[in-house]
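Asks: sequence-free structure coming up:
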């Protein structure tokens, strides 16, 4: 299998890269650095790929055509963490997370769908988050981008099915990674909360990557790779009152912090 993984030099992207290589697949990593990061395994190829750049996406497509002639798996993994109350987070913060977390996925899908259609096969995997389904307070921009990635993935799953193209969306809860290093928003109170959730999470990126590969192999349209995510999604679906209590409790804690209580 030939795979392109965006954001593949760290975090879940790196864990997925290592897992794919371990099962004998060919992998090209796309990430921001102009020169190959030391973290990228030696048996993976590397491309500079800013998911905000149409030119970088075109260069990635040209590399795939030239070097491989086809692509089997596109993993739109690159993303940033953000958080902010609606009256604190700036419109510039919103624009940044939308451009990376949502439009980065859209650009990747638009770039490689013609290749997948030409092949009449392929698999697109879009990494969203539990936040695509569970919308906690103080995270409007992040929740919005991840919910949109879920919607785009479901739409494309139907749209591309006639060409034999599979589409999956990945929705993990928090896991230990360097994602918090991407946070540059104006709501520092929310950022500190998010940093704690990421750095103290019970799961590693490698554990999530293993579950994701199982979901890819099974052809799952929605991959919920950890027990916390599974239980939260189930609570929202089967016990909406408990879900509402969870959301209101979180909002109350946030309000107390804002009021200094």
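Replies: Received it, and whenever you're ready, just let me know what you need. None of the values given here were measured: they were computed from a predicted structure. Numbers count the residues shown, from 1 in each chain.

Asks: From now on I want contacts and neighbour counts done on CA atoms only, so please keep to that.
Replies: Fine.

Asks: Name the residue closest to the centre of this structure, please.
Replies: residue 127 (2.9 Å; C-alpha atoms, centre = their mean).

Asks: Was I right to think that one contacts residue 153?
Replies: No - assessed by C-alpha atoms under 8 Å, residue 127 is found out of contact with residue 153, at 9.6 Å.

Asks: anything in contact with each of the two?
Replies: Common contact partners of residue 127 and residue 153 (C-alpha atoms under 8 Å, 6 or more residues apart in numbering): residue 169.

Asks: Strands of the stretch 151-261 of the chain, residue ranges please.
Replies: Shown for the stretch 151-261 of the chain, the strands assigned by DSSP state E, counting those that start in this stretch span residues 165-170, 222-223.

Asks: Of these, which stretch is the most buried?
Replies: Among these, judged by mean count of other C-alpha atoms under 10 Å, the one packed with the most neighbours on average is strand 165-170 (a mean of 26).

Asks: Use this one as the comparison:
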């Protein structure tokens, strides 16, 4: 599918980050887009940006509210797409939605852990299940599942537990690799790719706070503040003199730095993804840091979770290591 004009693409998590930029670039190529997100306001901004870029004549772009961790909502999303686009087929499925959080089996609650896992992994599974019939109805199809470098390296450093997100992204990677054979045997006109970004400039940190706090502002409640305080202590920072509001400011500042200090923008990431889809690459690493992490983990898998490994890696890929 080197020419995307006239095709129909479905994007989960289209309200911000890579999902938003995928929508903008697909629309610019004349591809019809149906996106879902939990935030109507975020999707409205994505649509506004696409319209500002210039929507091609006759192109359909639709927005739908859906929580990808809920299969019933994904099935409703599919039916809305079929009705809004007057079709029984789609050509591209970007299972892109994801959040962080719930990193510790000990410090975090089971609800927080499973919320992260069920969005990052469940969203891919439910999305693929729901839209596979429409992909099979098309002459060509491509499933694009967003994992992460944390799908082959389960760490963000020796002082930060990251179990929920990493477990989900390993599942996404393994599922996509296994799906290749399944599709080749049973639906050979459909391809699939696993996307593994490094540090990309998105709002995932801020959005994750909103999802876990249940607040549109993302303000941390008492339990989240206590967890953040405990994480900072594990990293060696003395928090005894910090108020709860100090902790909240610290978390918000980290989220802002994650967005602004990333070596790869969301727009650059979206272009790499679409170039990979057009080239029918099943494994799409996004960012120079992702490529370097892949090399280092392969070279020394037994040392991949040691503190020295992380310090060396961070220095090589240009990550800022802070507490």
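Replies: Sure thing, it's come through. Note that the structure is a prediction, hence the values are computed from the model and not measured.

Asks: Need the TM-score from the superposition.
Replies: Scored against TM-score structural alignment, normalised by the length of structure 1, the superposed chains reach a TM-score of 0.86; 251 aligned residues with a C-alpha RMSD of 2.5 Å.

Asks: residues contacting the equivalent of the residue nearest to the centre of structure 1 over in structure 2?
Replies: Counting by TM-score structural alignment, residue 127 of structure 1 lines up with residue 146 in structure 2. When contacts are counted by C-alpha under 8 Å, 6+ apart, residue 146 of structure 2 touches 94-97, 172, 194-196.

Asks: Tally up the residues packed near residue 171 of structure 2, please.
Replies: 20 (other C-alpha atoms under 10 Å).

Asks: need the contact list for it.
Replies: Listed by C-alpha under 8 Å, 6+ apart, the contact partners of residue 171 of structure 2 are 121, 151.

Asks: quick one: the alignment partner in structure 1 of it from residue 224 of structure 1, how far?
Replies: Taking TM-score structural alignment, residue 171 of structure 2 has residue 148 as its aligned residue in structure 1. Residue 148 of structure 1 sits 16 Å away from residue 224 of structure 1, taking C-alpha to C-alpha, to the nearest Å as the criterion.

Asks: picking that back up, which ones among the contacts of residue 146 of structure 2 lie within helices?
Replies: residue 172 (DSSP state H).

Asks: would JSON lines of the contacts of residue 146 of structure 2 with distance to residue 231 of structure 2 be doable?
Replies: Listed next are the contacts of residue 146 of structure 2 as JSON lines, based on distance: C-alpha to C-alpha, whole Å:
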{"residue": "94", "distance to residue 231 of structure 2": "33"}
{"residue": "95", "distance to residue 231 of structure 2": "30"}
{"residue": "96", "distance to residue 231 of structure 2": "28"}
{"residue": "97", "distance to residue 231 of structure 2": "25"}
{"residue": "172", "distance to residue 231 of structure 2": "27"}
{"residue": "194", "distance to residue 231 of structure 2": "31"}
{"residue": "195", "distance to residue 231 of structure 2": "29"}
{"residue": "196", "distance to residue 231 of structure 2": "26"}
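
Asks: Just give me the closest of the contacts of residue 146 of structure 2 to residue 30 of structure 2.
Replies: Closest approach to residue 30 of structure 2 among those (C-alpha to C-alpha): residue 94, at 16.6 Å.

Asks: So what's the residue count around that closest one?
Replies: By the criterion of other C-alpha under 10 Å, residue 94 of structure 2 has 25 neighbours.

Asks: how about the residue mapped onto it from structure 1, what does it touch?
Replies: Aligning on TM-score structural alignment places residue 94 of structure 2 opposite residue 75 in structure 1. By C-alpha under 8 Å, 6+ apart, the residues touching residue 75 of structure 1 are 3-6, 124-127.

Asks: So which of these are in strands?
Replies: Applying DSSP state E to those, the entries found in strands are 3-6, 124-127.

Asks: Reformat those residues as JSON lines; add distance to residue 109 of structure 1.
Replies: Converted to JSON lines, these look like this (distance: C-alpha to C-alpha, whole Å):
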{"residue": "3", "distance to residue 109 of structure 1": "14"}
{"residue": "4", "distance to residue 109 of structure 1": "12"}
{"residue": "5", "distance to residue 109 of structure 1": "13"}
{"residue": "6", "distance to residue 109 of structure 1": "12"}
{"residue": "124", "distance to residue 109 of structure 1": "7"}
{"residue": "125", "distance to residue 109 of structure 1": "9"}
{"residue": "126", "distance to residue 109 of structure 1": "9"}
{"residue": "127", "distance to residue 109 of structure 1": "12"}
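
Asks: Pick the one among those closest to residue 101 of structure 1.
Replies: For those, the nearest to residue 101 of structure 1 is residue 127 (9.2 Å; C-alpha to C-alpha).

Asks: how near is the closest one to residue 218 of structure 1?
Replies: For residue 127 of structure 1, the distance to residue 218 of structure 1 - C-alpha to C-alpha - is 16 Å.

Asks: that older thread, just the contacts of residue 146 of structure 2 now: which is nearest residue 229 of structure 2?
Replies: Nearest to residue 229 of structure 2 among the contacts of residue 146 of structure 2 is residue 97, at 27.6 Å by C-alpha to C-alpha.

Asks: Now for residue 312 of structure 2, how many residues are close by?
Replies: Residue 312 of structure 2: 12 neighbours (other C-alpha under 10 Å).

Asks: contacting residues for it?
Replies: Residues near residue 312 of structure 2 by C-alpha under 8 Å, 6+ apart: none.

Asks: before we move on, what SS does it have?
Replies: helix (DSSP: H, G, I helix; E, B strand; the rest coil).

Asks: now it: how far from residue 120 of structure 2?
Replies: Taking C-alpha to C-alpha, one finds residue 312 of structure 2 at 28 Å from residue 120 of structure 2.

Asks: what does residue 162 of structure 2 give?
Replies: Separation of residue 162 of structure 2 from residue 120 of structure 2 (C-alpha to C-alpha): 13 Å.

Asks: Cool, thanks, talk later.
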